[in-house]
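[1] dropping a prediction and its sequence here:
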Amino acid sequence: MQIRIDDLTGGEVIALLQEHLADMYATSPPESVHALDVAALKASNISFFSAWQGNTLAGCVAIKALDSEQAELKSMRTATAFRGKGVGQALLQFVIDHAKARGFSSLSLETGTQDYFAPARALYRKFGFTDCGPFGLYTLDPNSHFMTLKLC
């Protein structure tokens, strides 16, 4: 599998992100959906990556710089055909390594509290993320679960 920087112009990537947003709105109230659309993911403080198995999109992940010390994990998604095949683990390790290389001291994330998100929370815990309170511009929300990983 090859993970590379992505300019968010390819149809496969856009379709995967649209699927991601649709699932987020199907599982959480609109005011609790913090997933970003394609336009928002093109912000200058966000780096977006896609994972490919040959010519087939396997998944994606983004990292958002909140400041010089803290980054946020965004838009991690595995394509349906690749679920259970280690893509999520590879993407998460990649983005952790990327955050360390960029000198961030912590990597945080927001995910849902619903059962749908339980596998994601388990994966994050497996990589050392621990529960935390809201960070950045987030506020307490019964539908949001916050986690962080100290990088240094």
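    The structure has been received and is ready for your questions. Numbers count the residues shown, from 1 in each chain.
[2] when you work out contacts or count neighbours from here on, use the C-alpha atoms and nothing else.
    OK.
[3] quick one: buried residues of the helix or strand hosting residue 39?
    Using DSSP states H and E, residue 39 sits in helix 38-41. Neighbour counts over helix 38-41 (16 or more other C-alpha atoms under 10 Å) mark residue 41 as buried.
[4] same deal with stretch 26-38?
    27, 28, 32, 33, 34, 35, 36.
[5] I would like the residues contacting the helix holding residue 39, please.
    The contact list for helix 38-41, computed with C-alpha atoms under 8 Å, 6 or more residues apart in numbering, reads 8, 14, 17, 47, 48, 62.
[6] second one coming, line it up with the first:
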Amino acid sequence: MHADTPPESIHMLPRGELASPSITFLVMRETGEPVGMGALKRLSGSGGEIKSMHVLAERRGQGLSRLMLQALVAEARAGGLTRLSLETGAQDSFRAARALYAGAGFAECGPFEGYGADPNSVFMSRSL
């Protein structure tokens, strides 16, 4: 993301903020080694945000991102959330991520809690 996103449009949480009680952090492992991660942030009311999701570059194309997304959606449902939103990049390098989210029922929406309009961002949301 740092390669083609201006610093003011990078919305990832600093590592220290992932330890917040409002964050659920999932790690995907294969034979004990981490291969992917995802973070779910509880927003006000019954909303949540997929705050981060990443699979190691050498492991992409194996369906792991889809599995992580399914796990994050399941975690949100189990936590009583009724809406799940996310922010991702508008650049071509994020095309696969946007397609993954759209295939999982996410649709483009306007900025949500804590965000403003940003030409480098695509906002997506879905009901649970």
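    Perfect, thanks for sending it. This one's a predicted model, so the numbers in the text were calculated from it and none came from an experiment.
[7] ok, the contacts of helix 38-41 of structure 1 vs residue 81 of structure 1, which is closest?
    Proximity of the contacts of helix 38-41 of structure 1 to residue 81 of structure 1 (C-alpha to C-alpha) peaks at residue 17, which lies at 15.0 Å.
[8] what residues sit buried inside whatever helix or strand the closest one lives in?
    Using DSSP H and E, residue 17 of structure 1 maps to helix 11-27. For helix 11-27 of structure 1, the neighbour count (16+ other C-alpha under 10 Å) marks 13, 16, 17, 20, 21, 24, 27 as buried.
[9] which secondary structure state does the nearest residue to the fourth one once chain neighbours are set aside sit in?
    Residue nearest to residue 20 of structure 1 in three dimensions, not counting chain neighbours: residue 77, with 6.9 Å by C-alpha to C-alpha, 6 or more residues apart in numbering. The assignment at residue 77 of structure 1 comes out as strand when based on DSSP: H, G, I helix; E, B strand; the rest coil.
[10] list the contacts for the counterpart of residue 77 of structure 1 in structure 2?
    Under the alignment (TM-score structural alignment), residue 77 of structure 1 pairs with residue 54 in structure 2. By C-alpha under 8 Å, 6+ apart, residue 54 of structure 2 lies in contact with 36, 37, 38, 65.
[11] roughly how far does residue 54 of structure 2 sit from residue 25 of structure 2?
    Residue 54 of structure 2 is 12 Å from residue 25 of structure 2, where distance means C-alpha to C-alpha, to the nearest Å.
[12] residue 105 of structure 2 now?
    From residue 105 of structure 2 over to residue 25 of structure 2 (counting by C-alpha to C-alpha), the distance is 22 Å.
[13] so between the two, which is more surrounded?
    Between residue 105 of structure 2 and residue 25, residue 25 has the larger neighbour count (other C-alpha atoms under 10 Å), namely 17 against 12.
[14] does that one touch residue 36 like I think?
    No: Residue 25 of structure 2 is beyond contact range of residue 36, at 10.9 Å (criterion: C-alpha atoms under 8 Å).
[15] before we move on, back to that, out of the contacts of helix 38-41 of structure 1, who's nearest residue 114 of structure 1?
    Residue 114 of structure 1 lies nearest to residue 17 out of the contacts of helix 38-41 of structure 1, by C-alpha to C-alpha, at 20.0 Å.
[16] thought residue 48 was touching the closest one, still the case?
    No: applying C-alpha under 8 Å, one finds residue 17 of structure 1 not in contact with residue 48, separated by 11.4 Å.
[17] once you drop chain neighbours, what's closest to the aligned residue in structure 1 for residue 113 of structure 2?
    Using TM-score structural alignment to pair residues, one finds that residue 113 of structure 2 aligns to residue 136 in structure 1. Leaving aside its chain neighbours, residue 136 of structure 1 sits nearest to residue 66 (6.9 Å; criterion: C-alpha to C-alpha, 6+ apart).
[18] tell me the contacts of the equivalent of that neighbour over in structure 2?
    Residue pairing (TM-score structural alignment): residue 66 of structure 1 is matched to residue 43 of structure 2. Each residue near residue 43 of structure 2 by C-alpha under 8 Å, 6+ apart is listed here: 22, 49, 113.
[19] since that was my last question, I'll sign off now.
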